[in-house]
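> here you go, sequence then predicted model.
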Amino acid sequence: MNGWLALGVAIVAEVMGTSALKASDGFSRPLPTLVVVAGYGLAFWMLSITTRSVPVGLAYAIWSGLGTVLIALVAWALYGQRLDAWSIVGMALIVAGVLVMNLLSNTPAH
């Protein structure tokens, strides 16, 4: 599997797993708990596949950075979490950091 595709799947899986954490109610509800475990399991598996062709630092920065931004947006849409101006600035800085690492760094794959 292509490393970048695996990274995309890892991000989506992590966002799904994290989104289900609140619904799992401390792992007391079986279906949301299953979504959490499956989401994180798939996310880490795909992240490990990603590191075959993408430098681990870059892969993790993209995975965690975009995951953080997407989770904040999901929390806003599903759970009514308020996103104030500073939250948006913080998310923009995360995305900017990921872009700098991705576009300007000369880190080799191996």
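Yep, it's here. The shown structure was predicted, so the numbers you read here are calculated from the model rather than taken from an experiment. Numbering: from 1, shown residues only.
> all contacts plus neighbour counts: C-alpha atoms, from now on.
Noted.
> measure how far the helix or strand where residue 101 lies is from the centre of its chain, please.
Assessed by DSSP states H and E, residue 101 sits inside helix 85-104. Offset of helix 85-104 from its chain centre (C-alpha atoms, centre = their mean, to the nearest Å): 14 Å.
> buried residues of it, list them for me.
91, 94, 95, 98, 101 (16 or more other C-alpha atoms under 10 Å).
> tell me which of the residues you listed is nearest to residue 73?
Set against residue 73, the nearest of those by C-alpha to C-alpha is residue 91 (9.9 Å).
> tell me the SS of the closest residue to the closest one other than its chain neighbours?
Distance criterion C-alpha to C-alpha, 6 or more residues apart in numbering; nearest residue to residue 91, sequence neighbours excluded, is residue 69 at 5.8 Å. Three-state call for residue 69 (DSSP: H, G, I helix; E, B strand; the rest coil): helix.
> structure two is appended below for comparative analysis:
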Amino acid sequence: MKNWIFLAIAIVGEVVATSALKSSEGFTRIWPSLVVIVGYGVAFYLLSLALRSIPVSIAYAVWAGLGIVLVAIIGWLLHGERLDSWAFLGIGLIVSGVAVLNLLSKTASH
């Protein structure tokens, strides 16, 4: 269970870092740039700890899937980015794909 917590915090770190990239304006603003650097550092460190017991295929699917969904939602809420019905369909398919991999697939035992 501890490794899933590491993965969850890693995802939050990655989402915070990715969201701060826009505010860093190409690394020309110091504080958002520091958030990016620290966020990715925390994210990759905790991902490496999570991979001690979570198969990489499962961890990366959860990491990428949730990261994409959360960053899209943050872009929509905080940066005024528009999401149309196709975007929401795509987000739903990503969530569905991660769920299928985790709940039904036998290719990666966990």
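Yep, it's here. No experiment lies behind these values; they were computed from the predicted model shown.
> residue 109 of structure 2: neighbour count?
The tally of other residues near residue 109 of structure 2 (other C-alpha atoms under 10 Å) stands at 10.
> quick check, it in contact with residue 56.
No - Residue 109 of structure 2 is not in contact with residue 56 according to C-alpha atoms under 8 Å; the separation is 10.6 Å.
> between these two, what contacts are shared?
Common neighbours of residue 109 of structure 2 and residue 56, counting by C-alpha atoms under 8 Å, 6 or more residues apart in numbering, are absent.
> the residue nearest to residue 91 of structure 1 - how many residues pack around it?
Using other C-alpha under 10 Å as the criterion, residue 69 of structure 1 is surrounded by 19 other residues.
> what residues are up against it?
Per C-alpha under 8 Å, 6+ apart, neighbours of residue 69 of structure 1: 91, 94, 95.
> let me see the ranges of the helices in structure 2.
2-24, 30-50, 56-78, 85-103 (DSSP state H).
> mean per-residue distance, the third one versus structure 1.
The one in question is helix 56-78 of structure 2. In this overlay with structure 1, the average offset of helix 56-78 of structure 2 from its partner residues is 0.4 Å by mean C-alpha distance after the TM-score superposition for structure 1.
> also the first one?
Once the two are superposed, helix 2-24 of structure 2 sits an average of 0.5 Å from its aligned residues in structure 1 (mean C-alpha distance after the TM-score superposition for structure 1).
> quick one: residues contacting the residue nearest the centre of structure 1.
Nearest to the mean C-alpha position of structure 1, counting by C-alpha atoms, centre = their mean, stands residue 67 at 2.4 Å. Residues near residue 67 of structure 1 by C-alpha under 8 Å, 6+ apart: 11, 12, 14, 15.
> and the gap between it and residue 78 of structure 1?
16 Å (C-alpha to C-alpha, to the nearest Å).
> what stretch of structure 2 does the helix holding residue 101 of structure 1 fall on?
Aligned using TM-score structural alignment, helix 85-104 of structure 1 spans residues 85-104 in structure 2.
> give me the contacts around the matching stretch.
Against stretch 85-104 of structure 2 from outside (C-alpha under 8 Å, 6+ apart): 58, 61, 62, 65, 66, 68, 69.
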